[in-house]
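Enquirer: sequence and computational prediction follow.
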Amino acid sequence: MAGKFEIFADQGGMFRWRLKAGNSEIIAASQTYESEEAAKKGNASVQTSAAGATVAVLTADGK
């Protein structure tokens, strides 16, 4: 089963998005946004950016 993004209001009334794996485990979570629309835009930005993102493995010495 594919993962899915969820946009929701937290207990403080702010909006967030989270990415859940196919087994329903949360594997990524956002900062807070003041509006649902802002959370949707933030989520869309992550979806677009992640498609071409590279992976940098950082060592303890910062290299």
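Expert: Nice, I can see it. Residues are numbered from 1 along each chain as shown.
Enquirer: only C-alpha atoms from now on, for both contacts and neighbour counts.
Expert: Will do.
Enquirer: name the helices or strands packed onto the strand or helix carrying residue 42?
Expert: Taking DSSP states H and E as the definition, residue 42 sits inside helix 36-51. Secondary-structure packing of helix 36-51 (3 or more CA pairs under 8 Å, 6 or more residues apart in numbering; DSSP states H and E): strand 4-9, strand 15-20.
Enquirer: contacting residues around residue 43?
Expert: Contacts of residue 43 were listed using CA atoms under 8 Å, 6 or more residues apart in numbering, and they are residue 17.
Enquirer: what about it, distance to residue 20?
Expert: 13 Å (CA to CA, to the nearest Å).
Enquirer: check it against this one:
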Amino acid sequence: MSGKFVIDKARNGQFYFNLRAANGESILKSEMYVTRASAEHGIASVKANALIEERYERKTDKSGAPYFNLKAGNHEIIGVSEAYSSASARDAGIESVKKNAADAVTQDNTKAHE
């Protein structure tokens, strides 16, 4: 079983997605989008950029926890990871995005609420 993108709607009415690994763990979260179509475009961008190593920006948050951003070709952030316990765990997260994004199906949870 491969990963999946899950589109949800926030309380403010905006849309976002998570890329979940086959085990259900969230490995990448998007920014907020005004429309569902924009979120779907973001998913397409993740799929297009996931295998390009240079698109991953390895960072450390204020508390010292490693995380990463996935950027599009225009250098805009299209996804942010969770905070990890170590740099090696962060790097494993990047590998998980590479493994899961390309073939991931999309589950749209927002359509059930319309």
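Expert: Yes, it's here. Being a predicted model, the structure only gives us computed values, none of them experimental.
Enquirer: could I get the TM-score for this pair?
Expert: The TM-score (TM-score structural alignment, normalised by the length of structure 1) is 0.81; 61 aligned residues with a CA RMSD of 1.9 Å.
Enquirer: relative to structure 2, what is the average displacement of the helix holding residue 42 of structure 1?
Expert: Mean deviation of helix 36-51 of structure 1 relative to structure 2 after superposition (mean CA distance after the TM-score superposition for structure 1): 0.6 Å.
Enquirer: what segments of structure 2 are helices?
Expert: 36-49, 87-101 (DSSP state H).
Enquirer: with residue 114 of structure 2 as the reference, name the closest of those helices.
Expert: helix 36-49 (12.4 Å; CA to CA).
Enquirer: chain center to that closest one, what's the gap?
Expert: 10 Å (CA atoms, centre = their mean, to the nearest Å).
Enquirer: mind checking how far the alignment partner in structure 2 of residue 61 of structure 1 is from residue 9 of structure 2?
Expert: Under the alignment (TM-score structural alignment), residue 61 of structure 1 pairs with residue 113 of structure 2. Distance, residue 113 of structure 2 to residue 9 of structure 2, using CA to CA: 9 Å.
Enquirer: who has more neighbours out of these two?
Expert: residue 9 (20 against 7; other CA atoms under 10 Å).
Enquirer: any idea how far residue 64 of structure 2 is from the closest residue to the more buried one other than its chain neighbours?
Expert: Excluding the flanking residues, the one nearest residue 9 of structure 2 by CA to CA, 6 or more residues apart in numbering is residue 15, at 4.5 Å. To residue 64 of structure 2, residue 15 of structure 2 is 29 Å away according to CA to CA.
Enquirer: all set, thanks.
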